[in-house]
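Colleague: 3D model of this:
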Amino acid sequence: MKKHILAGVVLALISGQVAAKTWVLTDADSSTEQGNWQISSAQLKLEGEPFSIEQKVLHGGKQEGSKVITVTSKDGLTILLSPTRGMDLLRVTGHGIRLGWDSPVNEVVNPAYINLESRNGLGWLEGFNEMMVRCGYEWTGHPVTKDGVIYTLHGKAGNTPASKVEVIVDDQAPHEIRIRGLLKEHTFKKANLETWTELRYVPGSDSFTIHDVLTNKADYPHDYQIIYHSNFSTPILEENARFIAPLESVSPFNDYAKKGLNNWATYGAPTKDFDEMVFNLKPKADSNGKTVAAVINSKGDKGASIEFDTHQLPLLTMWKNTDTLKQGYVTGIEPGTNYAYPVTVEKQQGRVKQLQPGQTAEFTLIYSLLKDAAAVQKVEQRVKTLQGNEPAKIDEKPIAVE
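Modeller: Now for the predicted structure:
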């Protein structure tokens, strides 16, 4: 085993007394940076499903210095995330299916090259190409200026490089992999929020888990918001693809979205000049607060689903952006604490959460690649069971005006 790999290894006992190996790839406190790095199940002499984990430092253009970690499972999923971009997921592939989309932004843009306040607070869009981007945590939603402060589009987490990055592999089968990253939103007199993000993946599986823990490190209460902006395109998104979820209610985000209420859960082919339509959803859940949302293709033999806890993430946004392929043909499934209106609107309507000093909030989401008709039918049945006999209420009036 190479010396640079051994140098980062620390033996530890993880919860449940499962022995694991930990590699520290980045640590701002000790000025640690491994740069290009890799490990594999073969190097670790682990039996079972083969896997590899690799970090690469990118060069050229606006991605200069950006880092990408790739988790590869031979018979499962390949997952790409970027510690430079808030530990967000770039794309996921498996069984010939992609979770993600094609944005006109085709580089992993280093936040150093982004001005979030450009274009009247829309600078976030200059780096937007992820499969899943964390919108938050200090605020989220559409940009707004209040009392001389610009609250930029979808907050800062997605453009915050991780201060610490760890890779953990369980010694015991099935050798769960955990990629952890610490995001700091620290501003003098304003915020002292920290989030430990974590990707959990069992090699060979068609699902993975995101588990994040947000902590208010300040001596004062602080507001927070989070939307898990999860984006899907071809080969799942296509003409007559469908969005499914058990719902209490559906309402249009604005007057433009009202035009699409009659077929809001069905997608069209790529259409020039189709402006985005957004729908505010209130999900139904089981007795434990668990629910699921999914997008499936027209044949019902491939898709993507997200399971989440409505005690943590009580609301759901569906983003329909069926523009041309080059412009960005994509839909978003977005569990969150709030909707995508500006923070001023969300606060006025009582959807902004707050953490007391030292208090934490946890968020757990399970993403699944639905590789065949059987996997799709299983999710569809769960949605039908949770929906029950009472259909979702369709409200024609937007609940707020920007």
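Colleague: going forward, measure contacts between C-alpha atoms and count neighbours the same way
Modeller: Noted.
Colleague: which parts of the stretch 251-400 of the chain are helices?
Modeller: For the stretch 251-400 of the chain, the helices defined by DSSP state H, counting those that start in this stretch occupy 255-258, 325-328, 343-348, 373-387.
Colleague: one more, so I can put them side by side:
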Amino acid sequence: MDFRQVREYIGKLDQVFAVKQYVLQGGRQEGVHAIDVSTGAGMELTILPDRCMDFYQLKLNGKGLNFLSPTGIVGPSYCGKAVDGWLSSFGGGFLTTCGMDNIGVGGEDQGEILRMHGSLSNTPAEQVSVCTTVEEGVPTVRISGVMRDATLFLGDVHMTRTVVLRHGINAFEFTDRFVNVGFSTRPLMLLYHFNMGYPLLDETAQLILPTNRVTPRTKHAADYVEQYACITPPSTPFEEMCYYHDIQADDQGMATVGLRNAQQHLGVEITYDKKVLDHFVQWKMLGKGEYAIGLEPCNATIDGRADARENGSLKYLAPGEEVVCRFRVAAYQ
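Modeller: Below is the predicted model:
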């Protein structure tokens, strides 16, 4: 039914397209700002402005599509500061954004001590905006916020994320715009840690990975490279594996990856701009209680910034320069 007709049946838009803002209480999630959106077609998305505008839960018809780690939601003030402290605040979620100064393992590069996967996912948003309008006859919500990576003597890079959801559609788009507002060229490392989980992910699921080439990251991963796409039941012990993929792209440079589960009647597809995110990592972690597949578009290798600098994959952002990453996420039965 066209929304112009639907309007005659409702008193408030929340009946068919709900946007709710609230603050979490209790434990290490205390004070975290959250935004829930229900599109009215079965998709529900939870956005955490205090965690880089990342996506904590994505559901379709009440079924979760992503992995949630034992840490749960951790507010920025409780995040560990050690080089590997990222793990103690990694809640999983549908998306955890990594960068801007480092992705992958922590360490030192040119005198800077860098945390595992950087500090971006623990950065709260400023200038948060939630705006619901009717665009071309369709109720639409635009949610945006600004994350700043600023340190005296090291530079100032801003990231603006804008998420767009529409009534009646089980898909959404988001755009990340990175701008160097400082006066020195800075490394820019980005990794989008999409985490597939149960019930979408089980041993009956199938990866959507149109790959031209598979490269194991470690010797352990190399031992199982022929089974990179094989999804097994949870087991323990299970040692994680990572594989680099050269994902196929269309004529516009857009690539699509995902996961489908015919038995659960669930599927997710993620479309991204491979011209900007020219690397891709598959994270395979099928341990008991740690059961996840990571689909991770990125712009460099993941053995730390010093290694990326040496192998030539490290990207830079000059003063005044900007980089834009565009995504579309679709869920289906």
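Colleague: could you get me the TM-score between them?
Modeller: The TM-score (TM-score structural alignment, normalised by the length of the second structure) is 0.92; 323 aligned residues with a Cα RMSD of 1.9 Å.
Colleague: picking that back up, buried deepest among the helices of the stretch 251-400 of the first structure, which one?
Modeller: Sort those by mean neighbour count, taking mean count of other Cα atoms under 10 Å, and helix 343-348 sits at the top with a mean of 18.
Colleague: which elements pack onto that helix?
Modeller: When contacts are defined as 3 or more Cα pairs under 8 Å, 6 or more residues apart in numbering; DSSP states H and E, helix 343-348 of the first structure sits against strand 144-146.
Colleague: now Thr291 of the first structure, nearest residue through space, not along the chain?
Modeller: Sequence neighbours aside, Ala285 is the residue nearest to Thr291 of the first structure in space, at 4.7 Å (criterion: Cα to Cα, 6 or more residues apart in numbering).
Colleague: ok, the counterpart of the one you found in the second structure - contacts?
Modeller: Aligning on TM-score structural alignment places Ala285 of the first structure opposite Ala249 in the second structure. Contact partners of Ala249 of the second structure, counting by Cα atoms under 8 Å, 6 or more residues apart in numbering, are Ala255, Thr256, Lys274.
Colleague: now for the first one, how many residues are close by?
Modeller: It stands for Ala255 of the second structure. Counted with other Cα atoms under 10 Å, the neighbours of Ala255 of the second structure add up to 21.
Colleague: is it in contact with Leu277, as I believe?
Modeller: No. Between Ala255 of the second structure and Leu277 there is no contact under Cα atoms under 8 Å: 9.8 Å.
Colleague: pipe the helices of the stretch 251-400 of the first structure into TSV and attach distance to Glu117 of the first structure per row.
Modeller: Formatted as TSV, those follow (distance: least, Cα to Cα, whole Å):
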stretch	distance to Glu117 of the first structure
helix 255-258	26
helix 325-328	22
helix 343-348	16
helix 373-387	40
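Colleague: looking at those helices, which is nearest to Glu176 of the first structure?
Modeller: helix 373-387 (22.2 Å; Cα to Cα).
Colleague: helices or strands up against that closest one?
Modeller: So helix 373-387 of the first structure, by 3+ Cα pairs under 8 Å, 6+ apart, packs with strand 290-296.
Colleague: tell me which of the helices of the stretch 251-400 of the first structure approaches Arg178 of the first structure most closely.
Modeller: Shortest distance between Arg178 of the first structure and the helices of the stretch 251-400 of the first structure, using Cα to Cα, is found for helix 373-387: 24.8 Å.
Colleague: returning to that earlier point: between the helices of the stretch 251-400 of the first structure, which gets nearest to Arg200 of the first structure?
Modeller: helix 373-387 (20.6 Å).
Colleague: show me where the stretch 51-200 of the second structure has strands.
Modeller: Here the stretch 51-200 of the second structure has its strands, by DSSP state E, counting those that start in this stretch, at 54-60, 63-64, 95-100, 107-109, 112-114, 126-135, 138-151, 155-166, 171-180, 186-187, 189-196.
Colleague: ok, Leu87 of the second structure - how many residues close by?
Modeller: 16.
Colleague: go on, Ser41 of the first structure?
Modeller: Neighbourhood size, Ser41 of the first structure [other Cα under 10 Å]: 17.
Colleague: ranking the strands of the stretch 51-200 of the second structure by burial, who's on top?
Modeller: It is strand 189-196: most buried of these by mean count of other Cα under 10 Å, with a mean of 26.
Colleague: from the contact counts, what lies against that strand?
Modeller: strand 95-100, strand 290-298.
Colleague: the shortest one maps to which residues in the first structure?
Modeller: Across the first structure, the stretch matching strand 95-100 of the second structure (TM-score structural alignment) is residues 132-137.
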